[in-house]
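Trainee: Provided below for reference: sequence and predicted model.
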Amino acid sequence: MSTVASNMPKYRAPALDKGLDILELLARASAPMNMTEISEGVGRSKGEIFRMLQVLEERGYIARAPGESGYALTNRLFMLGMEQPPVKSAVEAALPVMHRLADRIQQPCHLVVPSREQIVVIARVDAPGDIGLVVRVGHRRPLAHSTSGLVLFAFQSEAIRARWLQMLLQSEPELDRARFVERADQARARGHARAASDVVDGVIDLSAPVLQHDHAVCALTIPFIERHPARIGADAAVAALRKAADEISHALMYGAGSGTAG
């Protein structure tokens, strides 16, 4: 059998292919896309995708952007993913600990998982007071350009790191691989990462790994804002963060409710 023949899918479902092509195209898009752009993006005529767009809209997977003629993904796929047992278990184990952490340090925190070359926020707890940075659930950023992503990469096996690096370089060929790996190694040696936010001035991102079997399944992150007068400094926040991440790791391994955060 030839190589081409062996790579051909065994079964075809043309309608399903069209729907998945549209969803994957919109997932990569940075802005809503109109029918012409979607038609060109998936390489199909408007007539071929017209009914598919209607069905996807009726089922709640896509929606027309407010005030625009274009389509964008809704959070339906994200919410379906959140129902997967590993993700649901992580959120259930983390939220009580995150609430105690936020109360203690008077800062917000959020939980992050990898999603191919990106990171996605799956849970958040806002600061108890009236000042704090809000990072919405479902927010995505390039893994290589986030402190949470750095931590997720740092605490993986060499084989997984090599695979992730290849994926990151495919999506961003100009990535400074040596510098990224160096920063990841430093974070692993320290047990956490600490870096000025490259999105918001005046914010220091503090991130620690939630571990299972010695590799990071999530990153617990604080977008730290210095308050005046300061109730707790960044060093104390890091200590509290690492203790919270350890507690979540323990809860995932042995079951929730097996410990408390100070």
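Mentor: That came through fine.

Trainee: From here on, just use CA atoms for contacts and neighbour counts.
Mentor: Fine.

Trainee: where along the stretch 1-150 of the chain do the helices fall?
Mentor: For the stretch 1-150 of the chain, the helices defined by DSSP state H, counting those that start in this stretch occupy 3-7, 14-28, 35-42, 46-58, 76-82, 85-105, 147-154.

Trainee: Alongside the first one, take a look at this:
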Amino acid sequence: MTDTSDDDKYRAPALSKGLDILELLASGAEGLTQVDIAKTLGRTTPEIFRMLMVLRQRGYVELGEGDDRYHLSTKMFEVAHRHPPLRRLTAIAGEAMQKLADALNQSMHLAILSSGRVLVVAQVDCPDNHLTSVRLGAQVPVADTASGRVLAAWMAPPALDRLLAEMAEPEPRRAGFLADLPGVRAAGYCESPSLTIAGVHNLSAPVFDVSGRVAAAVTIPFITRLSGTSTVGPAASRQALVEMAADLSRRMGAGARG
């Protein structure tokens, strides 16, 4: 009798094809045609067509206006937010983040880890006419962000090893990222110049859950306005951010286990 591995035993080809399409569309903002999707995935056009029809009927993908390119809809993001811990986190954080953004005149966002990337799950803007913000739903490389350092700094070694494998960064970037983590953990926050936008000074603090793990990072991409409307400096903003994150942690149940 021929041995069958667990991978072969539990294969679901149709599901795999559907997930391949969703992951491919999630990697680009411009969308892809049916032919492009088939070529990239090494599938035939008819089998991709059938999968796309099902995904459209279920609301996961949509056609662009006036073209034949398929895009992800917002349904995956909406489904993710039905997950109770994430729904509770965003519900608790939203009002507190907006109050602090108004008080500091700085925008901020809440991020979690998702498939080896930083995923922005909440974003609030400050009242100023000029601001720096991160798009809700944006997925950013972990090593490029203060949020990623906060999310990784308190990880147990096995979890951190898995994250590093998912990140698939070149060795110099990986080494630099790892070297930053002890300092973040010792300070209780991450404060650093942005690695992607000149002039932005990132402030990021952890939000812990009832298990003691970092559930999310709340981050201010701090900017200094030449108009003089920045009335709170980076040090005071960082302190206020850390205090808000600690309060969110308490409300998420952190410290409840003796």
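Mentor: Nice, thanks for sending it over. The structure displayed is predicted, hence computed values, not measured ones.

Trainee: SS state for Leu168 of structure 1?
Mentor: helix (DSSP: H, G, I helix; E, B strand; the rest coil).

Trainee: Might you report the residue contacts of the residue nearest to it when sequence neighbours are not counted?
Mentor: Residue nearest to Leu168 of structure 1 in three dimensions, not counting chain neighbours: Glu117, with 5.6 Å by CA to CA, 6 or more residues apart in numbering. Shown in contact with Glu117 of structure 1 (CA atoms under 8 Å, 6 or more residues apart in numbering): 142-144, 164, 167-168, 171.

Trainee: Buried deepest among the helices of the stretch 1-150 of structure 1, which one?
Mentor: Mean neighbours per residue, mean count of other CA atoms under 10 Å, is largest over these for helix 147-154, with a mean of 29.

Trainee: before we move on, back to that, closest to Gly67 of structure 1 out of the helices of the stretch 1-150 of structure 1?
Mentor: helix 35-42 (15.4 Å; CA to CA).

Trainee: corresponding residues in structure 2 for the closest one?
Mentor: Alignment of helix 35-42 of structure 1 against structure 2: residues 34-41, by TM-score structural alignment.

Trainee: Average offset of that stretch relative to structure 1?
Mentor: The superposed stretch 34-41 of structure 2 is, by mean CA distance after the TM-score superposition for structure 1, a mean 1.8 Å from where its aligned residues fall in structure 1.

Trainee: Not counting its own residues, what contacts that stretch?
Mentor: 20-21, 24, 44-45, 48-49, 68-70.

Trainee: quick one on the thing from earlier: can you redo the helices of the stretch 1-150 of structure 1 as CSV with distance to Ile222 of structure 1?
Mentor: Listed next are those as CSV, based on distance: least, CA to CA, whole Å:
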stretch, distance to Ile222 of structure 1
helix 3-7, 45
helix 14-28, 27
helix 35-42, 38
helix 46-58, 36
helix 76-82, 21
helix 85-105, 9
helix 147-154, 9
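
Trainee: Of all those helices, which one is nearest His228 of structure 1?
Mentor: helix 85-105 (13.7 Å).

Trainee: other SSEs contacting that closest one?
Mentor: With contacts taken as 3 or more CA pairs under 8 Å, 6 or more residues apart in numbering; DSSP states H and E, helix 85-105 of structure 1 sits against strand 109-115, strand 118-125, helix 234-254.

Trainee: Take these and lay them out in JSON lines including mean neighbour count and distance to Met35 of structure 1.
Mentor: Shown next, in JSON lines, are these (neighbours: other CA atoms under 10 Å; distance: least, CA to CA, whole Å):
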{"stretch": "strand 109-115", "mean neighbour count": "24", "distance to Met35 of structure 1": "27"}
{"stretch": "strand 118-125", "mean neighbour count": "22", "distance to Met35 of structure 1": "27"}
{"stretch": "helix 234-254", "mean neighbour count": "20", "distance to Met35 of structure 1": "44"}
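
Trainee: Turn the ones you listed into TSV, including distance to Arg194 of structure 1.
Mentor: TSV is the format used below for these (distance: least, CA to CA, whole Å):
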stretch	distance to Arg194 of structure 1
strand 109-115	14
strand 118-125	17
helix 234-254	9
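
Trainee: Name the stretch from those that approaches Ala65 of structure 1 most closely.
Mentor: Using CA to CA, these put strand 118-125 closest to Ala65 of structure 1, at 21.5 Å.

Trainee: which secondary structure elements does the closest one contact?
Mentor: helix 85-105, strand 109-115, strand 140-142, helix 147-154.

Trainee: Next, the mean deviation of it compared to structure 2.
Mentor: Mean deviation for strand 118-125 of structure 1: 0.9 Å (mean CA distance after the TM-score superposition for structure 1).
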